[in-house]
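Colleague: Kindly generate the corresponding structure for this input.
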Amino acid sequence: MARPDKAAAVAELKEEFESSQGAVLTEYRGLSVAQVTKLRRNLGENARFRVVKNTLTKIAATEAGLDEQVLDLLEGPSAIAFVRGDVVEAAKGLRDFAKGSSPLVIKGGVIDGKPMTPEQINELADLESREVILAKLAGALKSKQGQAAALFQALPLKAVRLAQALHDKRSEEGAEA
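Modeller: As a prediction, the model looks like this:
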């Protein structure tokens, strides 16, 4: 029979898997407590970095319906970044931290229910944040609206100029006759 503390830990991990947009699995071997604390600060409010026990995490992941590929990543000392906000921002934080002199290794993960390799997570980290993409989209839409407004304003002006030119030409022809 499972101990109550282990059952509670499994239930908590299962809830983390189900309520987060993504989970990035890492190997934290060689990280000091200070480095883990720094990493948690770098990830910000969008992600929660947890050192986990593999056996309990495998049970929780299975109960959460995660792919077998993700379960295979739970070898060696594991930690998981559960992402509740912008997945790109969290991927950038992990990648940048791992690029430094840190021994952190990104093993893979699951984002929106899809298994991801370390290479895919690094590609995701290369994307711009959600806010930047939305700002660019808004700017593009605004510029198109401005172009459309200028076009709609130009059509009546051209019609008025054409009518004025015809009137002037008729006036000249009437004066010559």
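
Colleague: Every contact and neighbour count from this point should use C-alpha atoms.
Modeller: OK.

Colleague: Might you calculate how far the helix or strand hosting residue 26 sits from the centre of the chain?
Modeller: Using DSSP states H and E, the secondary-structure element containing residue 26 is strand 22-27. Distance of strand 22-27 from its chain centroid, counting by CA atoms, centre = their mean, to the nearest Å, is 15 Å.

Colleague: Which strands or helices does the helix or strand just after it pack on?
Modeller: Using DSSP H and E, the next helix or strand after strand 22-27 towards the C-terminus is helix 33-43. Judged by 3 or more CA pairs under 8 Å, 6 or more residues apart in numbering; DSSP states H and E, helix 33-43 is in contact with helix 87-99.

Colleague: Distance-wise, check the residue lying closest to residue 66 once chain neighbours are set aside relative to residue 37.
Modeller: With CA to CA, 6 or more residues apart in numbering as the measure, residue 113 is the residue that lies nearest to residue 66, at 7.2 Å, once sequence neighbours are left out. Distance check for residue 113 against residue 37: by CA to CA, to the nearest Å, it reads 28 Å.

Colleague: who's more crowded, the two?
Modeller: Shown here are residue 113 and residue 37; by other CA atoms under 10 Å, residue 113 has more neighbours (16 against 12).

Colleague: one more to put side by side:
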Amino acid sequence: MNRQEKAQIIEQLHEKASRASIAIVTDFKGLTVEEMTNLRAKCYEAGVDYQVVKNTLARLALQDTDHGGLSEHLKENCAVALGYDDPVALAKTLADYGKGNKKFSMRFGSLEGKFLDTDGVKELATMPSKPELLSSVLGTMQAVPRNFVCLFANIERKFLYALTAIKDQKEAA
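Modeller: Got it, this is the predicted structure:
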């Protein structure tokens, strides 16, 4: 690989890392080409960029980004997964793949500039995703007006029952 190709890889990875809200470094030692292709396909479906890159190039590319703190931890063979919208989606995708393949592991990550160790990344994978959280908040917000309407509907209903009982009582007399 010549100097120009390396510069292009650094520039592309730097641009992606600048946009990413989360970066997770993984170990892929022992994975076959078919397993790596399967992992990349799952990452693509989740809207994640997964790239195997040399450590020196990754260190240069991650400088001056939120994920610059990862540079000092890059050792041995590793790949970088970058997520843009939902950080939990990236962690869940990698954790699900790791359950099915024991050779694959997540090493560490960076969430909006904060370093996450392996346990932190795994804990992030257990959290509900962004759509699940939004639906939960929406359900909570809708519960208050719905309960308020039901309360007044019950008051009207009881008043109507009382009027009907008085009418029935007067008709019987």
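
Colleague: rewinding a little: average gap between the strand holding residue 26 of structure 1 and structure 2?
Modeller: Taken against structure 2, strand 22-27 of structure 1 registers an average deviation of 0.7 Å after superposition, with mean CA distance after the TM-score superposition for structure 1.

Colleague: Tell me where structure 1 has helices.
Modeller: Under the criterion DSSP state H, structure 1 contains helices at 4-19, 33-43, 54-63, 68-72, 87-99, 118-126, 130-176.

Colleague: among those helices, which is the most enclosed?
Modeller: Mean neighbours per residue, mean count of other CA atoms under 10 Å, is largest over the helices of structure 1 for helix 87-99, with a mean of 21.

Colleague: what's the mean gap between that one and the aligned bit of structure 2?
Modeller: On the superposed models, the aligned residues of structure 2 are on average 1.3 Å from helix 87-99 of structure 1, with distances taken as mean CA distance after the TM-score superposition for structure 1.

Colleague: what residues are up against residue 87 of structure 1?
Modeller: Under the criterion of CA atoms under 8 Å, 6 or more residues apart in numbering, the neighbours of residue 87 of structure 1 are 21-22, 111.

Colleague: one more time with 6 Å
Modeller: Applying CA atoms under 6 Å, 6 or more residues apart in numbering, we find residue 87 of structure 1 in contact with no residue.

Colleague: One more: residue 52 of structure 1?
Modeller: Under the criterion of CA under 6 Å, 6+ apart, the neighbours of residue 52 of structure 1 are 78-79.

Colleague: Repeat that for residue 51 of structure 2.
Modeller: 79-80.

Colleague: mind redoing it with 8 Å?
Modeller: When contacts are counted by CA under 8 Å, 6+ apart, residue 51 of structure 2 touches 79-81.

Colleague: can I assume residue 28 of structure 1 is in contact with residue 103?
Modeller: Yes - between residue 28 of structure 1 and residue 103 there is a contact at 6.9 Å, judged by CA atoms under 8 Å.

Colleague: the more surrounded of the two?
Modeller: A direct count of neighbours by other CA under 10 Å for residue 28 of structure 1 and residue 103 places residue 28 higher, at 21 against 16.

Colleague: Give the burial count for the residue nearest to the more buried one when sequence neighbours are not counted, as a bare number.
Modeller: Distance criterion CA to CA, 6+ apart; nearest residue to residue 28 of structure 1, sequence neighbours excluded, is residue 104 at 5.0 Å. Around residue 104 of structure 1 there are 22 other residues, counting by other CA under 10 Å.

Colleague: same check, this time on the one 5 residues further on
Modeller: Residue 109 of structure 1 is surrounded by 25 other residues when neighbours are defined as other CA under 10 Å.

Colleague: Now do the contacts for it.
Modeller: Residues counted as contacts of residue 109 of structure 1 (CA under 8 Å, 6+ apart) are 22-25, 70, 115-118, 121.
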